[in-house]
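> structure of the sequence below:
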Amino acid sequence: MIVTRTATAARTGGVATLAAAAALVLAVGTARATPDPPRGEGTLYGNPAAAAAFWRYQGYDDDCVEMAVSDVVGELTGRQPSEQAIVKLAQSTPSTVHPGPIYTKPKKRKPGSGTSFDDEPALLAHYGIHAVSTDQASAAKAGVPTGLSALEQDLAKGRKVIVGVNSELIWREPVEDKAPDGRPEANHAVVVTGIDTTAGVVHLNDSGSEQGRDEQVPIDVFAQSWATSDDQMTVTG
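Here you go, the predicted model:
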């Protein structure tokens, strides 16, 4: 459910703090230079109703990244891996960001180390799905834009998107995960399934909430929460 960001370039999933690691952005693919359609004309980007069938509530406190990947695999292939299967894969797959496996299962009464957002493409690749992680700092170099307009375009083209957010902002709870300067930190991964510009909401599949199936969040709240990860997103190709 929860991830802790320990540095600007180290984005991690889990309730415990992952030791700061140099982020490895998988800069694969080409820039998508399709002109944006006019904003504010009542457009629904994506298909949240169809995506809702692949939402699952997570059984561990710190495997939100794995559950988001499982959701996306299900949406794209129709064969959604179980939580046990995706966790086992993450435990046996080397991280692209830090030494050791992508995920370490928490021990009894002890938190796990979570999963880096930037390891999402490696997990998706196991299922034959090409994806790229990007954020505001790396978008130009990676050739993969981020931000709300880019997110809308990806959804309009049928791409699947996982983003890093601050869960407390999404859930309207007091913010506990903060940087030394007091700003909220990204600590959670969710699948964005739609943006409705008429209703002014973003649709999410959020494995960390029991009400997370097609969770609907005001666009401004989503933007504030997403900004804590520097608008990090993993988008399928």
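> only C-alpha atoms from now on, for both contacts and neighbour counts.
Fine.
> element containing residue 151, please.
Using DSSP states H and E, the secondary-structure element containing residue 151 is helix 148-156.
> with residue 162 instead?
Of the helices and strands defined by DSSP H and E, residue 162 is found in strand 161-165.
> how big is the angle separating that strand from helix 148-156?
Angular relation of strand 161-165 and helix 148-156 on a 0 to 180 degree scale: 150 degrees, by axes from the mean of the first three to the mean of the last three Cα atoms, to 10 degrees.
> this one next, for a side-by-side:
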Amino acid sequence: MRKLLLFSAMVMAAGLAPAAAAAAAPASAGDVAIQAGPTAQQLLAKTASCKQVSNGKYKTDDETGRTIAVCDAGSAVFWKADMDIDCDGQPTARCNKNTDPWFQPDTAYPRSDGKALIADQTPYIVVPSISSTWNFEKAGLKGAGSCAVIYNNKVLYTVIGDTGPKDIIGEASYATAKALGINPDPANGGVDSGVTYICFKNSKVSPIENHDKATSVGEGLATKFVQG
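A predicted model of the protein is given here:
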């Protein structure tokens, strides 16, 4: 209640009408901010065509064909795929060897304290391990790099937190899925299609586990991406 009164006072001081104030307040899902920068439509408009930079295409799952290309978009690269759930990292009640048949207690890129990321706390995405199909490092991406994930008209700013199989693409952490309204269960969650991943070249979020920082960095880069 105190926060609501404070927000109302700020609105009055700024001279904003209630509708404008509502538009100014960022949407959220749980404790994870969704969007306050460019809209999903603005970002997706920049991914309407694909200038393929991967040497081949990726599968979304072991049993599927190779249909997903990585595309260059100037200051970013993107791909459109599914979302499988990554629960790797520090064990929690939601992410552990009992809840996740493929659980690993580490991530490719650690937190600032040297420990693995926490998948049900930090929104991160997984990039395919370097192979002849695509070398994400040569494309300007790196651990803790900034990415926007778009699903169902929602935009979530994340980091590159882990690497996955060399021939599969389309995976993100429990926290990413939950924030976007996707079933985050590592055993049977995820979604089969409709997810766009945009990763900004030569970017870094520090510390990697700070989602507020990931959001502010991502919003700035996304704005430049849309305008450019």
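> overlay them and tell me the TM-score.
The pair, once superposed, lands on a TM-score of 0.28 when counted by TM-score structural alignment, normalised by the length of the second structure; 117 aligned residues with a Cα RMSD of 6.3 Å.
> still on that earlier bit, show me what the strand holding residue 162 of the first structure is packed up against.
For strand 161-165 of the first structure, the packing partners by 3 or more Cα pairs under 8 Å, 6 or more residues apart in numbering; DSSP states H and E come out as helix 64-77, helix 148-156, strand 188-196, helix 219-227, strand 233-236.
> what residues of the longest one count as buried?
Residues of helix 64-77 of the first structure classed as buried under the neighbour-count rule (16 or more other Cα atoms under 10 Å) are 64-76.
> give the next helix or strand downstream of it.
On the C-terminal side of helix 64-77 of the first structure, the nearest following helix or strand under DSSP H and E is helix 83-92.
> buried residues in that next one?
Within helix 83-92 of the first structure, the residues scored as buried using 16+ other Cα under 10 Å are 83, 86, 87, 89, 90, 91.
> closest to residue 162 of the first structure among these?
Closest to residue 162 of the first structure out of those is residue 86 (15.6 Å), distances taken as Cα to Cα.
> the nearest residue to the closest one once chain neighbours are set aside: what's it in contact with?
Nearest non-adjacent residue to residue 86 of the first structure, counting by Cα to Cα, 6 or more residues apart in numbering: residue 66, 6.0 Å away. Contacts for residue 66 of the first structure were tallied using Cα atoms under 8 Å, 6 or more residues apart in numbering; they are 83, 86, 87, 90, 115, 120.
> may I see these organised as TSV, with distance to residue 156 of the first structure added?
Supplementary listing: those in TSV, determined by distance: Cα to Cα, whole Å:
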residue	distance to residue 156 of the first structure
83	28
86	27
87	30
90	30
115	28
120	21
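> just those now: which is nearest residue 44 of the first structure?
Distances from these to residue 44 of the first structure were compared by Cα to Cα; the smallest belongs to residue 120, at 25.9 Å.
> so for the host helix or strand of that closest one, what gets flagged as buried?
Per DSSP H and E, residue 120 of the first structure falls inside helix 120-126. Within helix 120-126 of the first structure, the residues that qualify as buried by neighbour count (16+ other Cα under 10 Å) are 120, 121, 122, 123, 124.
> in the second structure, where's the longest helix?
Secondary structure of the second structure per DSSP state H: the longest helix is helix 211-227.
> and that one, what does it pack onto?
Other elements packing on helix 211-227 of the second structure under the criterion 3+ Cα pairs under 8 Å, 6+ apart are strand 32-35, helix 40-45, strand 146-151, strand 154-164.
> which strands or helices does the third one pack on?
Judged by 3+ Cα pairs under 8 Å, 6+ apart, the packing partners of strand 146-151 of the second structure are strand 154-164, strand 191-200, helix 211-227.
> ok, which of those comes nearest residue 127 of the second structure?
Going by Cα to Cα, the one of those nearest residue 127 of the second structure is strand 154-164, 4.9 Å.
> what angle separates that closest one from strand 146-151?
Using the same axes, to 10 degrees, strand 154-164 of the second structure lies at 120 degrees relative to strand 146-151.
> by how many degrees do strand 154-164 of the second structure and strand 191-200 diverge?
In this structure, strand 154-164 of the second structure runs at an angle of 90 degrees to strand 191-200, with the same axes, to 10 degrees as the basis.
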